[in-house]
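S.K.: 3D model of this:
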Amino acid sequence: MFDNVKNNDTQVSELVASICRLASCMEGRGDAAQREETLHETLRLTYKLEEALNQRNERIAYLDRLAMTDSLTGLLNRRGFQAELQRVLASARRFKETGILAYIDLDDFKQINDTFGHACGDEVLCHIARVMERMTRGMDYVARLGGDEFAILLVRSQWQDGERCIEKIAHEINSTTLRWQEHLLSLKASFGIQTYDHNSSTTNLISAADDAMYLTKKLKRDKCTLSAAE
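M.R.: As a prediction, this is how the structure comes out:
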């Protein structure tokens, strides 16, 4: 794909040079027939240049999408998510909007990889991604931030509505049993949610949601420890 863009740039440069040469030649030609012929050739090359520029822009847009997308799940990656988060918070500051950021971390995902292999782990990640996409609105943003960490940004959402949406997603994931070959895997995840408004900053919002997620994970571990001790 990068080679295609480079080749396209070369084609564009050559077409521009050819058009410039024809324009220069046309100025020095007194014969009407020759000028008309040169004009037609210039127009032909101009249309070809327009097509080459459109192809170049399409390829660049495709590369931009790749840079913002997680290749496994098709969700936004960390870079893409942070770009959208910054845009959403800028809108919140301008229009006094509110919304919800949720950070999600799968529980015992390393154990799944170690026991059943990375192909199984990939299937788990893709399943989680599909659940999140299915249970959010088209205007919301879902991302895989890396490894087994995900994020959901509920845009222009009140706290109660957003909390209810995240709770439904959490219940769906934490009650899921995924079949892998002859095995049934019980999936679990820890969620941390934080509201944003017109005063929120990207760094503080992410940090607060991340802290809330780790608190949830800690409470789960403490509960398991107490249960085991009993």
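S.K.: C-alpha from now on. contacts and neighbour counts both.
M.R.: Will do.
S.K.: for the chain, what's the longest helix?
M.R.: helix 32-68 (DSSP state H).
S.K.: quick check, distance from that one to the centre of its chain.
M.R.: Averaged C-alpha coordinates place helix 32-68 at 30 Å from its chain's average position (C-alpha atoms, centre = their mean, to the nearest Å).
S.K.: tell me the helices and strands packed up against that helix.
M.R.: Contact partners of helix 32-68 among helices and strands, from 3 or more C-alpha pairs under 8 Å, 6 or more residues apart in numbering; DSSP states H and E: helix 2-28, helix 78-95.
S.K.: second chain to compare with the first, below:
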Amino acid sequence: MDLFEEFLQKEAERLRTCWTAFLNPLKARLLPLPSRYAEEFQEAEKLPPEEKENLLAELVRETREVLEWLLSHGEVREVLKRQERIRVLEEIVARLAELEEQVDYLREELLRDELTRLWNRRALQTFFPEILKRATKGREIYILAFLDLCDFKKINDRFGHQIGDRFLVQAARRLRAFTKRLDVPVRLGGDEFCLLLAAPSVEKAEPFLRDLTATPISLQVEGEEVGLYFACGATDVLGEDTLESCLHRADLAMYEHKVLLKEWLSSGAKGPPPRPVLSRAFSRDL
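M.R.: Next up is the predicted model:
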């Protein structure tokens, strides 16, 4: 066996091993697998569903690229022509390209909030490891801002959930209008949102957060102008952080801002609203 044939066999077996991780019958070993790929198969079986979906998209793409690479070699094409298999292979490549688009679409749908079309909590969990890598390598520095619509429950209680949903959609529009390409706006659930912002520090991001929260999100409801303010807390994202540690710091800061905001509203909302609360994180490595 020459090196080229060995490469093809190895790639075919590796791809087959990974693909089979998504097929339940193979858990009972109804189909034999090469022993040297048993470990990779077992690791793929352990993946949580969202990671399997990501791996599946990568495998579809990788399979297509391997087949396209084969078809780009004249000698291989000649062999396939003689065997009358080239058209079949080209059809497989075209079908894989369609499947890629479908998987990408379905994966994005899975990561979008149905009501607001912002990214959802699952997306945040998916993106956050990449944010940490970027922070660790110094490519970009991020902060995490936790936002909550102050007194949102009163809107639902007074006007109903349909009006509440309109406020959530309007809040999402506000976040989209303020964010840049590198930022990640997320609806965590209910009236809770967060932003992963590309910014050098929470101090540098403070003017942006102040502008974002300084005016209420307003709607005309039953002939009345009704407005809700964002309560907001923010913290740095450190290379040693977890998503939970960042959300916890930002959530505590947001709650502190919410207390100040409610006091300001109850006293007549005189003067500018209180500024978002910043929770400065310090690396254990410093």
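S.K.: any idea what the TM-score is?
M.R.: Once superposed, chain against chain, the TM-score is 0.73 (TM-score structural alignment, normalised by the length of structure 1); 191 aligned residues with a C-alpha RMSD of 2.6 Å.
S.K.: before we move on, the earlier item: buried sites along the longest helix of structure 1?
M.R.: Neighbour-count burial for helix 32-68 of structure 1 flags Arg35, Thr38, Leu39, Thr42, Leu45, Thr46, Leu49, Ala52, Leu53, Arg56, Arg59, Met68 (criterion: 16 or more other C-alpha atoms under 10 Å).
S.K.: and Leu132 of structure 2, what's its match in structure 1?
M.R.: Using TM-score structural alignment to pair residues, one finds that Leu132 of structure 2 aligns to Leu89 in structure 1.
S.K.: check contacts around its match.
M.R.: Tyr196, Asp197, His198, Ser200, Ser201, Thr202 (C-alpha atoms under 8 Å, 6 or more residues apart in numbering).
S.K.: ok, back up a step: now the angle between helix 2-28 and the longest helix of structure 1, please.
M.R.: Going by axes from the mean of the first three to the mean of the last three C-alpha atoms, to 10 degrees, helix 32-68 of structure 1 is angled at 160 degrees with respect to helix 2-28.
S.K.: picking that back up, run the contacts of Leu89 of structure 1 past structure 2 and keep the common ones.
M.R.: Compared against structure 2 with both residues aligned by TM-score structural alignment, their matches' C-alpha atoms under 8 Å, the contacts of Leu89 of structure 1 retain Tyr196, Asp197, His198, Ser200.
S.K.: hey, where'd the helices end up in structure 2?
M.R.: Ranges of helices in structure 2, per DSSP H, are 3-20, 38-46, 49-71, 74-82, 86-111, 121-137, 152-159, 161-178, 202-213, 243-266.
S.K.: which one of the ones you listed lies closest to Arg187 of structure 2?
M.R.: Among those, helix 121-137 comes nearest to Arg187 of structure 2, with 6.8 Å by C-alpha to C-alpha.
S.K.: what's the mean distance for that closest one versus structure 1?
M.R.: With mean C-alpha distance after the TM-score superposition for structure 1, helix 121-137 of structure 2 departs from structure 1 by a mean of 1.5 Å once superposed.
S.K.: buried stuff in that helix?
M.R.: Under 16+ other C-alpha under 10 Å, the buried positions of helix 121-137 of structure 2 are Arg121, Ala123, Leu124, Phe128, Ile131, Leu132, Ala135.
S.K.: got it, and stretch 63-70 of structure 2?
M.R.: Quick answer for stretch 63-70 of structure 2 (16+ other C-alpha under 10 Å): Thr63, Arg64.
S.K.: which residue, other than its chain neighbours, is closest to Asp108 of structure 1?
M.R.: Sequence neighbours aside, Lys188 is the residue nearest to Asp108 of structure 1 in space, at 7.8 Å (criterion: C-alpha to C-alpha, 6 or more residues apart in numbering).
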